[in-house]
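Novice: The following comprises the amino acid sequence and a computationally predicted model.
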Amino acid sequence: MYQVNTEKIEQHLVYMERVLASVSSILRNGNANDDMLTSLSLQRALHIALETVADVGNYLIDGFIMRDPGSYEDIVEIMLDETVVTVEVATALKDVVNMRKPLITDYLDVHDDAVSKLLNTHYEKLITFPNQVREYLKKEL
């Protein structure tokens, strides 16, 4: 039988949902580049989203004994292969996780408009990720 830490997965998903809900008004109002605090908030929200995708993906991979990933993008690819997420969501998630290196190591070169554009472009897909994971867990457990 599979040993999937559904409690930990749910904690991550709920936190991701809270973070995305918190920044939705910034994105809707188009004032993403107004000040440093707003910019940092959006960067952190994007970082939390991509780390949540990786953490949840790793919990699923470990719990369901899926193939080992080689990168953050590979985690998304495995979730797509295992039908955890749809093609549309996987495409968005790949774009999001590819921002990890700039956010973590090249933060001096991160452009606020790139962060807000990425969040705006993929917001709808990001907020569907938790429900797709939950549906997958219902189906598989």
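Specialist: Yep, it's here.
Novice: C-alpha only now, for contacts and for neighbours.
Specialist: Fine.
Novice: what helix or strand does residue 84 sit in?
Specialist: Residue 84 belongs to no helix or strand when assigned by DSSP states H and E.
Novice: and what of the one 5 residues further on?
Specialist: Under the criterion of DSSP H and E, residue 89 resides in helix 87-97.
Novice: Sort out which residues of whichever helix or strand comes after that helix are buried, please.
Specialist: Later in the chain than helix 87-97, the nearest helix or strand by DSSP H and E is helix 100-104. Neighbour-count burial for helix 100-104, counted by 16 or more other Cα atoms under 10 Å, picks out 100, 103.
Novice: also this one, for the comparison:
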Amino acid sequence: MYYVNEEQIKVRLATIPELAAAMQRIAAEWDGDVLQGLAQERALHQAIEIVTDVGSYLIDGFLMRDASSYEDIIAITGAEGVFSSDLAETLTELVRLRKPLVQEYYSWDRGRLHPLTEIMAERLPKFKDAVEAYLAQEL
């Protein structure tokens, strides 16, 4: 029997609709303003944290192999069938932004709309649905 921390997964997944709506609004209203740039950074960073936190809970709960990096979290959960390979590719692109956003923030171009902002507005709800379907099937 598995112990999957469903409560913590649900708490994180519950933030996705609001985050996706914010990302959609940022993309639609983009004018390069510094506040929009900072909001975009935070939204992308939060998306990364949600995806990697949920992935880590799934890996731990279902006793999948240990992850060695953020990209590995996506590779493992994708290989286990949590989400499609197409979605895995996008999530891998997303988690690759963590270092630039968190460690190299001083060189991040705040005046440019990052393409993943708009893409993740559509893909995050699909991630949420996929995780919920996986949990329903496996538990």
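Specialist: Looks like it came in fine. What you see is a predicted model; the values in this text were computed from it and never measured.
Novice: so where in structure 2 does the helix holding residue 89 of structure 1 end up aligned?
Specialist: Under TM-score structural alignment, helix 87-97 of structure 1 corresponds to residues 85-95 of structure 2.
Novice: Pull the distance from stretch 22-42 of structure 1 to the chain's centre.
Specialist: In terms of Cα atoms, centre = their mean, to the nearest Å, the centre of stretch 22-42 of structure 1 is set 18 Å apart from its chain centre.
Novice: Then stretch 36-43 of structure 2?
Specialist: On Cα atoms, centre = their mean, the centre of stretch 36-43 of structure 2 falls 15 Å from the chain's centre.
Novice: so that stretch aligns onto which residues of structure 1?
Specialist: Counting by TM-score structural alignment, stretch 36-43 of structure 2 corresponds to residues 38-45.
Novice: mean deviation (superposed) between the matching stretch and structure 2, please.
Specialist: On superposition with structure 2, the mean distance recorded for stretch 38-45 of structure 1 (mean Cα distance after the TM-score superposition for structure 1) is 0.7 Å.
Novice: can you check stretch 122-136 of structure 1 too?
Specialist: Mean deviation for stretch 122-136 of structure 1: 1.3 Å (mean Cα distance after the TM-score superposition for structure 1).
Novice: Show me which positions of that stretch end up buried.
Specialist: Those would be 122-123, 125-127, 129-130, 132-134, 136, for stretch 122-136 of structure 1 by 16+ other Cα under 10 Å.
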